[in-house]
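**Student:** I need the structure of the sequence given here:
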Amino acid sequence: MTGIVGLGSVGEELLTLLYAAGHRIVAVDTDLDVLARVGRRLKALDDGRADAPEVVLTADHSLLRPAQAVVEAVPEDATAKARALRQVAEAVPPGTPLLTTTAGLPLLSLALASGRPEDLAGLRLFTPPAADGPVEPVRTPLTSEAAAEAADRLVAAAGLRPVAVGAGPAADATALVLGLLNGAVALYDEGYAAHHEIDTAMRLGCGLALGPLEMLDHIGLDTAHAALSELRRTTGDPLFAPAGLLTRMVAAERLGRKSGEGFYAYDETGARLAPADEPSAAAEARPVRLVGVVGSGTMACGIAESVATAGRPVVLVARTAGKAERARQSVDASLARAVHRGRRTEEQRDAALALLESTDDAGRLADCDLVIEAVAEDLDVKRRVFAELGARCAPGALLATTTSSLSVAACERAAGRPGDVVGIHFFNPAPLMRLVELVRTDTVRPQALATAEGFCRSLGKTPVTCPDRTGFIVNSLLFPYLGAAMTLLERRGAGAEETDAAVQQGFGYPMGPFTLLDTIGLDVSLAIQDRLFEHFGTPEHEPSPALRQLVAAGFLGRKNRRGLRTAGPRS
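**Tutor:** The predicted model follows:
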C-alpha cells in the first residue's frame, strides 16, 4: 500500500498513475471538497473496472500506518511541507520511507524538519506527473538506502522517467519557464490575444507540448502563484511578481484542472471541455487564384514552396534573373530533400515545380490576387517594396508582409492601400512549420482578413490572429525568456549546457534556451530584442550586455558555427 498526502495537482496525478498501475492507496487531504472531487474523478475513470484497486480517501493521517511508503505532495511551501512531514512521521512506524515532492526547496532542511532524516528521499517534479513524464529522484547525505530504493520503486511503478538534472539547473529552468508563463498571463490580461490563440501560437511556434496557459492549468494556478511569489521574494526581481490576472483567479479559486476551471474548463475526469461554438461573423473571403511572392531568400523560397505544394500557382519575383533562377533551384532542392525523407512523392514534387514560376519581371505581380512580401527585415526596404506594390498590383489585391516584428501599418501606409494589407508571419522553415501569425491593422477590411485566413488554412497552416504590435505573440513572449537565460550566464556557476538539459528534460521543451538562441542566430536575436526594447522600453525586453558583446565578437550561432552551444574548428 502507498500513502499520498496532499491531493493538489501533483498528488492527484500521482494517485491516478498508481491507481492505473493497480496499487492500493491511502490518500490524505484535509480539504473535504478536494477529497470529494478526487473521489468523483476516480469513479469516472473506474467505469466498472472489475480489478480496481482499493483507494481510501480520508482526512485521517492515522490510516497511513500500513503504508509501505508515503509520498508528501502538499503545496511548495517550506512551512506546510515540514508540518505535513511531521504528521506523516507521527503516523507511520520508523523506517517507513517518506518521499517529498519538492521541486526547489532544500531537501536536507525538510529531512531534518520531518524528524526522520534517514527515512526521507525526494522526488523532484518539474510539472505534475504524467505517464513517461520526468522526475528526478534525489537524496540527502542522511538518506538511507531503503528510502532511496523506495523512491526508485515508486518512480518505476508510476511509469515515470527518471532524469538527472541537479538542483541548480533545475531551479534555473523552473525560474525561466515560470517567467514565460507569467508573461503569457499578462499578455492575455491586457486583451492582446485570446487564451487559445496564445497557447496555439506557443505550441506550434516553439514546439511545446502544452501552451503556457494550458500548462498553468495543469500545474495549478495557486502552485504557480506561490512559486512566482517566492522567486520575487528571494531574487528581488519584479519580473517574478505574479500577473494581476493570476492573483485574481487564485482568489476566485479558479485554480486550473484540479478545480475544474482555470483558463479552460474541465469535466469530472479532469478532461478539458471543448469551448461552446460561437456564431461566426466572418466576412466572405475573396478567391485567391494566383499568389505572388516578392523576394528570393530562405523565407521567400519556403513560402513559394508551401503555396505550390498546396496546389496553387505561385509567381516568385526576384530582383535579378540570376536570383530568380537560384530561388527556383533552392525550391527544387528542398522538394528533393522532402522526397528523400518520405514527406513527398516524385509526382508531388513535379506537380509543385510545374506551379512555380520564378522571374525578375515585377509586372507579373499585376495578375496576382495575393502578393506576399518576403524581403529583408528592414522597414525602409519594406516600405519601398510596398510603395511599388501599391502602384503595380490590381485594385482589391491583398498585400501581405512576412515581418516578424516590424509595423504592418507602416507597410500599409507605404502601399496607399488602407484596408488591404495584413501581416502573414510564416515561421522558418515555412514548408514545415504549421503556425502563421495573422496580423491585423486597425484599418484592415474584414474581407481582407477573411481572405488571408482562408488562404493560410488552404496551405495546411494554423493561423492565429493578433493586432499589429512589435513582436506579435511568439516573439513578445519568447525573447524575454531567452533574455533571462542570457542573464543567467553572468552569474557564477550557471552553465548553458546544464540549463538547456534541465529545460529539455524537466519541462519537455524541444530545445533549451541557449540552443534555441544559436538556432535563431545571436545577431537575429539581438536585432529582435532591440526592436522589442525600443517599442516597450521594459527591462524584460532589454538585451543583455553579454548578448551584445557576443555578436560584436562574431559569435552568431549555428550559421557560422560559433555560438553558445555551437562550436566550430579553431582557426
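
**Student:** hey, let's count contacts and neighbours off CA atoms from now on
**Tutor:** Fine.

**Student:** thought residue 541 was touching residue 533?
**Tutor:** Yes - the pair residue 541 / residue 533 is scored as a contact, 4.9 Å apart, by CA atoms under 8 Å.

**Student:** and stretch 464-473, end to end?
**Tutor:** This stretch, stretch 464-473, spans 9 Å end to end (CA to CA, to the nearest Å).

**Student:** what's in contact with it?
**Tutor:** The contact list for stretch 464-473, computed with CA atoms under 8 Å, 6 or more residues apart in numbering, reads 192-193, 197-198, 200-202, 404-409, 423, 435-442, 476, 528, 531-532, 535.

**Student:** quick check: PyMOL command selecting the buried ones in these.
**Tutor:** A single PyMOL command is used to select the members of the contacts of stretch 464-473 judged buried by 16 or more other CA atoms under 10 Å:
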select buried, resi 192+193+197+198+200+201+202+404+405+406+407+408+409+423+435+436+437+438+439+440+441+476+528+531+532
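
**Student:** so which of the contacts of stretch 464-473 sit within strands?
**Tutor:** The strands in this structure, assigned by DSSP state E, contain 423, 435, 436, 437, 438, 439, 440 from the contacts of stretch 464-473.

**Student:** if we can go back for a sec, neighbour count: residue 541 and residue 533, which is higher?
**Tutor:** residue 541 (24 against 17; other CA atoms under 10 Å).

**Student:** what distance do you get for the more buried one to residue 481?
**Tutor:** Relative to residue 481, residue 541 is positioned 9 Å away (criterion: CA to CA).

**Student:** what sits against the closest residue to residue 490 other than its chain neighbours?
**Tutor:** Spatially, and ignoring its direct neighbours in sequence, residue 490 is nearest to residue 546 (7.6 Å; CA to CA, 6 or more residues apart in numbering). By CA under 8 Å, 6+ apart, the residues touching residue 546 are 486, 487, 490.

**Student:** does anything pack onto the longest helix along the chain? Which helices or strands?
**Tutor:** Counting residues, the longest helix found in the chain (DSSP state H) is helix 167-189. If you count contacts as 3 or more CA pairs under 8 Å, 6 or more residues apart in numbering; DSSP states H and E, helix 167-189 packs onto helix 195-206, helix 212-219, helix 221-235, helix 244-251, helix 474-488, helix 496-507.

**Student:** second chain to compare with the first, below:
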Amino acid sequence: MTTIQNVAVIGSGTMGNGIAHTFAQFGFKVSLIDISQDALDLGLNTIGKNLERQVAKGTLTEQEKLATLSNITTFTDMKAGVANVDLVVEAATENIDLKLKIFKDLDSFTTDQTILATNTSSISITKIASVTSKADKVIGMHFMNPVPIMKLVEVIRGYATSDEVASLTMELSKKLGKIPTEVNDYPGFVANRILMPMINEAIYSLYESVAGVEEIDTVMKLGMAHPMGPLQLADFIGLDVCLSILNVLHEGFGNPKYAPCPLLVNMVTAGYKGMKTGEGFYKYTAGSKELEVSSKFKM
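**Tutor:** Predicted structure coming up:
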C-alpha cells in the first residue's frame, strides 16, 4: 500500500490553506499551489495567524508552529507543485468546469500511483474521475471549515474508487486527528444534502417575512442547540458556495425541494456573498466581533 509523505494542495483560499495547515502540522511535506503569488502569500499569512492562535491557546508550541510553516512550500506552477507527491488534494472554487480542468491536468502531471482527492462539497466524484485515466485513484476528501479545528472528514468513493485508496484515505484522515466517515457518491453527499435545505428554508423564512434575520437564527440556536444560526452560517460558508451546492442538488435530483430561494440568488448576483465580501445577512466590520444585521434586513 502507498505511503503518504508528500502532499500537494491546490488552492490557498479558506479551505485550501486550512488543509495545508493541517497536513503540515502533522508532519507532512506540503506543496501549496495557486495561480498567483499574492494568493499564496495571503494563504500563508492566514496559516501563520491561525498557528499563532494555537500557540496562544497552548495547543501548540512555538517550535511546532515554526516546524509547521517549514513544511509548506508554495508554487504557482501546478506541474512543478505536484511532481513527486503521493497525494493531491484539490481545494479550488466549487465550480465543476474548473475542477474538471484541474483533474485533466493532474492526470497528465502526476504518476499512476498518485492519489487524486477533491475537497468538493457536493460535486460528483465519479464525474470528476471520468476526465482522468485513473478513476480508481480518485476520491472525495471533504473537510469541514475551519479545517484545523473541525474533526469530520467525509470520505466519498467514486464509482470506480479502489478499496485500497478508500482504506488509505480513511487511515490518513485519522493520522490528521480527524474522524473520517465514508459516504456514497450522490449530490451533496450527507453533510450538505441535509445542511443546505435547512439553510435554504431559513432564507425562505426570511424571504416570506416569517421572521427577521436575528429571530430566525435565535430560534435555531436556542431551540435546536445549534452553535450558529443558519443565516450566520450561510454567511460564514459563503452565499455563493451555498447557491452552487443547492444548484448541484437541484440539478442532480431534479427535485424542486432543492431549488434555491430567489432571495439567495439575488444576493449572490448583487455581490452580497457573506463574510468574504463584508456583507450578507449580517454586516462584517474588520476587527469587530459584534454581529450587525445587514441594513437590507433591518426591521
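
**Student:** and the TM-score between them?
**Tutor:** The TM-score (TM-score structural alignment, normalised by the length of the second structure) is 0.88; 286 aligned residues with a CA RMSD of 2.1 Å.

**Student:** how is the residue nearest to residue 18 of the second structure when sequence neighbours are not counted assigned, secondary-structure-wise?
**Tutor:** With sequence-adjacent residues excluded and distances taken as CA to CA, 6+ apart, residue 18 of the second structure is closest to residue 147, at 5.0 Å. When the structure is split into helix, strand and coil by DSSP: H, G, I helix; E, B strand; the rest coil, residue 147 of the second structure lands in coil.

**Student:** for residue 147 of the second structure, the count of nearby residues, please.
**Tutor:** Other residues lying near residue 147 of the second structure total 21 when counted by other CA under 10 Å.

**Student:** what stretch of the second structure does stretch 145-164 of the first structure fall on?
**Tutor:** Counting by TM-score structural alignment, stretch 145-164 of the first structure falls onto no part of the second structure.

**Student:** what of stretch 427-446 of the first structure?
**Tutor:** Taking TM-score structural alignment, stretch 427-446 of the first structure hits residues 144-163 over in the second structure.

**Student:** distance from that stretch to the middle of the chain?
**Tutor:** Mean C-alpha position of stretch 144-163 of the second structure versus that of the full chain (CA atoms, centre = their mean, to the nearest Å) differs by 10 Å.

**Student:** what does stretch 128-148 of the second structure give?
**Tutor:** Distance, stretch centre to chain centre, for stretch 128-148 of the second structure: 12 Å (CA atoms, centre = their mean).

**Student:** show me what counts as buried in that stretch.
**Tutor:** Taking 16+ other CA under 10 Å as the criterion, stretch 128-148 of the second structure shows 128-132, 134-145, 147-148 as buried.

**Student:** can you give me the buried ones in the helix of greatest length in the second structure?
**Tutor:** The longest helix of the second structure (DSSP H) is helix 37-57. For helix 37-57 of the second structure, the buried set under the neighbour-count rule, 16+ other CA under 10 Å, comprises 39, 40, 43, 44, 46, 47, 48, 50, 51, 52, 54, 55.

**Student:** equivalent range in the second structure for stretch 120-136 of the first structure?
**Tutor:** Structural correspondence for stretch 120-136 of the first structure: none found in the second structure, per TM-score structural alignment.

**Student:** same question, stretch 224-238 of the first structure
**Tutor:** The counterpart of stretch 224-238 of the first structure in the second structure, using TM-score structural alignment, is absent.

**Student:** what about that stretch, distance to the chain center?
**Tutor:** Using CA atoms, centre = their mean, we find the averaged C-alpha position of stretch 224-238 of the first structure to lie 21 Å away from the chain's own average C-alpha position.

**Student:** do the same with stretch 461-475 of the first structure
**Tutor:** Using CA atoms, centre = their mean, we find the averaged C-alpha position of stretch 461-475 of the first structure to lie 15 Å away from the chain's own average C-alpha position.

**Student:** quick one: the strands in the stretch 51-200 of the first structure?
**Tutor:** Under the criterion DSSP state E, counting those that start in this stretch, the stretch 51-200 of the first structure carries strands at the ranges 55-58, 69-72, 98-100, 120-124, 134-138, 161-162.

**Student:** how about these, which one is nearest residue 385 of the first structure?
**Tutor:** Ranking those by proximity to residue 385 of the first structure (CA to CA) places strand 134-138 first, at 49.5 Å.

**Student:** hmm, back to that, using JSON lines, lay out the contacts of residue 546 of the first structure together with distance to residue 313 of the first structure and neighbour count.
**Tutor:** As requested, these are exported to JSON lines (distance: CA to CA, whole Å; neighbours: other CA atoms under 10 Å):
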{"residue": "486", "distance to residue 313 of the first structure": "44", "neighbour count": "21"}
{"residue": "487", "distance to residue 313 of the first structure": "47", "neighbour count": "16"}
{"residue": "490", "distance to residue 313 of the first structure": "51", "neighbour count": "13"}
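
**Student:** residue 315 of the first structure: which of the residues you listed is nearest?
**Tutor:** Closest to residue 315 of the first structure, out of all of these and judged by CA to CA, is residue 486, at 41.3 Å.

**Student:** give the aligned equivalent of the closest one in the second structure.
**Tutor:** In the second structure, residue 486 of the first structure lines up with residue 203, judged by TM-score structural alignment.
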